[in-house]
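**Q** sequence first, predicted coordinates after that:
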Amino acid sequence: MAHPPVTPPPSLPMPVHRLPVELLENIFSYACMGGGSTGRSLSLVSAHFREVARPIRFRCVSLSSLRHIKSFLACLTRERSHTKVRVRHLFLSTWRDGEDVVRIRTGRVPRSGILGNPGPRDGPRWSVWMPVQEALDRELSHLIPFLLRAIASNLCTLSIVHSWEFGAIQLPESFPLLRQFTFCGPAPMFPGGCPRLRPPPSPCFPSLQHLHIVCGTVSIEFWLHHSPAVTHLRLSDLNCASGTLVEELRCSLGIPLGRPLPERSSRPPFAHVRLQPRAAVSPEYYQTSTVEHNTFVEHLKSLRPHPSVRVEVMRDRHYRDGYWDLRIHRDWQDGVVSSPGWWVGGEELEEEENELYSNLDGDGHNLETPEKTITFWV
């Protein structure tokens, strides 16, 4: 009589701690793309997980306040004594610190608790906000350049949202690997001085291809000198105060002044230039400003570069305070794994994004989301 075949016992699932290190590293690298939260959680699971996640959790870093910057720098210094840490993707924002300064100046309680026990709300506190603003500005003007110098050599994507309440950021000499850069706020200080000097300063961003600048008074002369390989340029929130912009665009696009483009002109480096003006103020009160705005937009629309270059003037829009901080952070996350929405979407996507972030209070904070005060760099 034949015996039935022996069925082997079912194999027990392998504990995740016993997976090969190479496999864990691959899993962790996909998980640690949120800016710090997942990497911190993994490092707290066990000593083994902490060692595997140690270099990986720093690849994608999101810092949204001075407090976050301080804790990250302390953590980075500590971790670099154990292993070689490379930051590939950085989002950096001082928007919330700037909003705290505004709240103090207008007699409201800051969200971060920077004043400790603020006492009763008795109107604008002029004797308080100026020392707070100056102290924050001093720390940021020291720590942000220090941070950028510490990680610039390995950065691939960078997004900075800098509050207008603080001074300009001093950029380090070189970001050799940077491919995508979004900057919102007052123009930074570039190393080496004016690009018209002879010899001109070396470019900061020799490999940069996608550049997005959010600034109403932008001048692109310094930006383009330091980004010689850029192919995609977007300028957002533009207004007629950008007095030299039209002429700078003409020069960079190879459009001769006062005459049509020659048929055999050389191709400029750009593939796509996207211009998004800010909506004009109400004509009921500022008729002159509206005329200037309309003239500015018409000049942008009149740009006719080489046929291979796509120049797109988007519909002008007005955005709530805090919109760009939230939007840039989301697009930075998208850019870590794919292409950000600055380039792949058109007017419909812009309208969707505007509606998505319309649920903001007067300070640009989401009314449905609690304020994030935790730091992941401990």
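**A** Received, thanks. Numbers count the residues shown, from 1 in each chain.

**Q** all contacts plus neighbour counts: C-alpha atoms, from now on.
**A** Will do.

**Q** how about residue 158, secondary structure?
**A** Here residue 158 is recorded as strand under DSSP: H, G, I helix; E, B strand; the rest coil.

**Q** and for residue 183?
**A** When classified by three-state DSSP, residue 183 comes out as strand.

**Q** here comes the other one, which I'd like you to weigh against the first:
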Amino acid sequence: MEHLAVELLEHIFTMACTDGGFTGCSLSLVSKHVRAASQTARFHSIALASGSPPQVAQFTACLTTARAESTGTTPRVRHLFLVSAKRTIELQSRPKDEDDTERLKYIADVTELLRIIAPKLYTFCVIHGHRPLSQELHVPFAGIRCPLLREFTLVGSGRIDGSLATGPSPNYPSLTRVHLWFCGLGHTMGVHVRFPQLWTEHAPHVTHLRISNLGYLASDVIHPIKALALESEDICSLPALKRLVVQPAPGPAPGGRCGNPYTAYGRFLGNLQEMRHQAKRPFALVEAGERMSDFEGPAMREWLDRVGGGPGCWEFEAFGGEEIPLRSCTPRAGS
């Protein structure tokens, strides 16, 4: 290995560093030569999922040092998996924004990291809004521009609207696949009826849109989905969209009150089936999965599969003349 060209080693190490950072850390401990030769590749895919508020700032400092010391290709993060941090002290009441020092520090840390890596980022998976508000520090989105971003996955139920896409020009001109993965029956990241317009304006080349774990109470997003499927003229649709995939959330929990929830859920599934039959665009309806309490683990597995060249949640097969996703993001009932 000592006699191999550095360019060859960089290529080999890049192909190996697709596990979110573990291999990169291991390579840095092998020897001085391997540490230097793998400096670029070590940051190829990074997972910041500890939930610790200082982790983002610590990684940013590490990346900044590596970039300053680099004598060859500048280390770049191509794939990022980011989980929102947990508060060190759970709030008893919501403080004023200017008094929430822990939140302000976390926003500044994440903003600085994204400022450094966003121009060269290929895939980005974010998990936030999946904990109680009193325990979580949300990931900021305002002002992010990722010109090379190809795939974006957002998991959770935190608010996302116009703050995700700001500025006069498209923030995501290369984005082709968007996956919105909800964590609650009626909480859908604040996605409102304008979400197709927002993505059309800032990600005009999206070809695949997947919405997973869609709750039967999520009326704020069902109408836009229907408009996209039917190419309705009352909502500006994604012009390049080739595939729309929807996975409903599981039904009401057993043992609860009977009547309206079960009736509403049945009506919800019926509407999705009707939507699929009437769709003017390719529309795939995935079987509802089981209830989940852990979204981070499954999301990490999907992201790692994509980084490693796998299909992730975009795997399809021919079935009755229609392409049906093979993989649900949530395990199917009974599996």
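**A** Arrived safely. Only a predicted model underlies this, so the values are computations on that prediction, with no experimental measurement involved.

**Q** what's the TM-score here?
**A** With the length set by TM-score structural alignment, normalised by the length of the second structure, the two chains reach a TM-score of 0.77; 301 aligned residues with a Cα RMSD of 3.4 Å.

**Q** show me where the second structure has strands.
**A** Ranges of strands in the second structure, per DSSP state E, are 45-48, 79-83, 85-86, 123-128, 136-137, 151-156, 177-182, 208-214, 243-248, 283-285, 316-319, 322-325.

**Q** which residue numbers in the first structure go with the longest one?
**A** Strand 208-214 of the second structure corresponds to residues 232-238 in the first structure, going by TM-score structural alignment.

**Q** average offset of that stretch relative to the second structure?
**A** In this overlay with the second structure, the average offset of stretch 232-238 of the first structure from its partner residues is 0.7 Å by mean Cα distance after the TM-score superposition for the first structure.

**Q** just how off-centre is that stretch within its chain?
**A** Chain-centre distance of stretch 232-238 of the first structure: 13 Å, with Cα atoms, centre = their mean, to the nearest Å.

**Q** again, but for stretch 224-242 of the first structure
**A** With Cα atoms, centre = their mean, you get 14 Å for stretch 224-242 of the first structure.

**Q** residues in contact with the closest residue in space to residue 65 of the first structure that isn't next to it in sequence?
**A** Here the nearest residue to residue 65 of the first structure in space, its sequence neighbours aside, is residue 94; by Cα to Cα, 6 or more residues apart in numbering that works out to 5.3 Å. Shown in contact with residue 94 of the first structure (Cα atoms under 8 Å, 6 or more residues apart in numbering): 64, 65, 66, 161, 162, 163.

**Q** kindly reformat those as a markdown table and extend each row with distance to residue 292 of the first structure and neighbour count.
**A** Output for the contacts of residue 94 of the first structure, formatted as a markdown table (distance: Cα to Cα, whole Å; neighbours: other Cα atoms under 10 Å):
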| residue | distance to residue 292 of the first structure | neighbour count |
| --- | --- | --- |
| 64 | 36 | 21 |
| 65 | 37 | 19 |
| 66 | 38 | 21 |
| 161 | 28 | 23 |
| 162 | 27 | 24 |
| 163 | 26 | 19 |
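
**Q** which one of these is nearest to residue 171 of the first structure?
**A** residue 162 (12.8 Å; Cα to Cα).

**Q** give me the stretch of the first structure that stretch 29-48 of the second structure matches.
**A** Going by TM-score structural alignment: stretch 29-48 of the second structure matches residues 44-63.

**Q** how about that stretch: buried residues?
**A** 49-50, 52-63 (16 or more other Cα atoms under 10 Å).

**Q** leaving out the residues flanking it, which one is nearest to the residue mapped onto residue 175 of the second structure from the first structure?
**A** By TM-score structural alignment, residue 175 of the second structure lines up with residue 208 in the first structure. Leaving aside its sequence neighbours, residue 208 of the first structure sits nearest to residue 179 (Cα to Cα, 6+ apart; 4.2 Å).

**Q** and that neighbour, how many neighbours?
**A** If you count neighbours by other Cα atoms under 10 Å, residue 179 of the first structure ends up with 20.

**Q** over to residue 183 of the first structure?
**A** For residue 183 of the first structure, using other Cα under 10 Å, the count is 20.

**Q** which ones are touching it?
**A** So residue 183 of the first structure contacts 159, 160, 161, 162, 212, 213, 214 (Cα under 8 Å, 6+ apart).

**Q** what do we get in the second structure for it?
**A** Looks like residue 183 of the first structure aligns to residue 154 there (TM-score structural alignment).

**Q** distance of the residue nearest the centre of the second structure from residue 286 of the second structure?
**A** Nearest residue to the geometric centre of the second structure (Cα atoms, centre = their mean): residue 153, 2.0 Å. In this structure, residue 153 of the second structure and residue 286 of the second structure are 18 Å apart, going by Cα to Cα, to the nearest Å.

**Q** now do residue 111 of the second structure
**A** 35 Å.

**Q** swap in residue 198 of the second structure?
**A** When residue 198 of the second structure is compared with residue 286 of the second structure (using Cα to Cα), they lie 25 Å apart.

**Q** one more: residue 22 of the second structure?
**A** Taken as Cα to Cα, the span from residue 22 of the second structure to residue 286 of the second structure is 33 Å.

**Q** higher neighbour count, those two?
**A** residue 286 (20 against 14).

**Q** from what I can see the more buried one touches residue 329, true?
**A** No. Using Cα atoms under 8 Å, residue 286 of the second structure makes no contact with residue 329, being 9.5 Å away.

**Q** okay, the angle between the top helix by length along the first structure and strand 89-93?
**A** Ordering each helix of the first structure by length in residues (DSSP state H) puts helix 126-151 first. In terms of direction (axes from the mean of the first three to the mean of the last three Cα atoms, to 10 degrees), helix 126-151 of the first structure departs from strand 89-93 by 170 degrees.

**Q** next, the buried residues of helix 126-151 of the first structure.
**A** Buried-residue list, helix 126-151 of the first structure, by 16+ other Cα under 10 Å: 129, 132, 133, 136, 137, 140, 143, 144, 147, 148, 150, 151.

**Q** for residue 242 of the first structure, see how far away the fourth one is.
**A** Looking back up the chat, that one is residue 136 of the first structure. For residue 136 of the first structure relative to residue 242 of the first structure (Cα to Cα), the value is 28 Å.

**Q** identify the residues contacting stretch 45-58 of the first structure?
**A** Against stretch 45-58 of the first structure from outside (Cα under 8 Å, 6+ apart): 17, 21, 24-25, 28-29, 32, 36, 38-40, 42-44, 79, 83-88.

**Q** actually stretch 122-139 of the second structure, not the one I typed
**A** 78-87, 89-94, 103, 106-107, 110, 148-159, 183, 189, 296, 303, 307.

**Q** which residues touch the equivalent of residue 81 of the second structure over in the first structure?
**A** Under the alignment (TM-score structural alignment), residue 81 of the second structure maps onto residue 91 of the first structure. By Cα under 8 Å, 6+ apart, the contact list for residue 91 of the first structure reads 35, 61, 62, 63, 64, 158, 159, 160, 329, 332.

**Q** okay then, goodbye and thanks.
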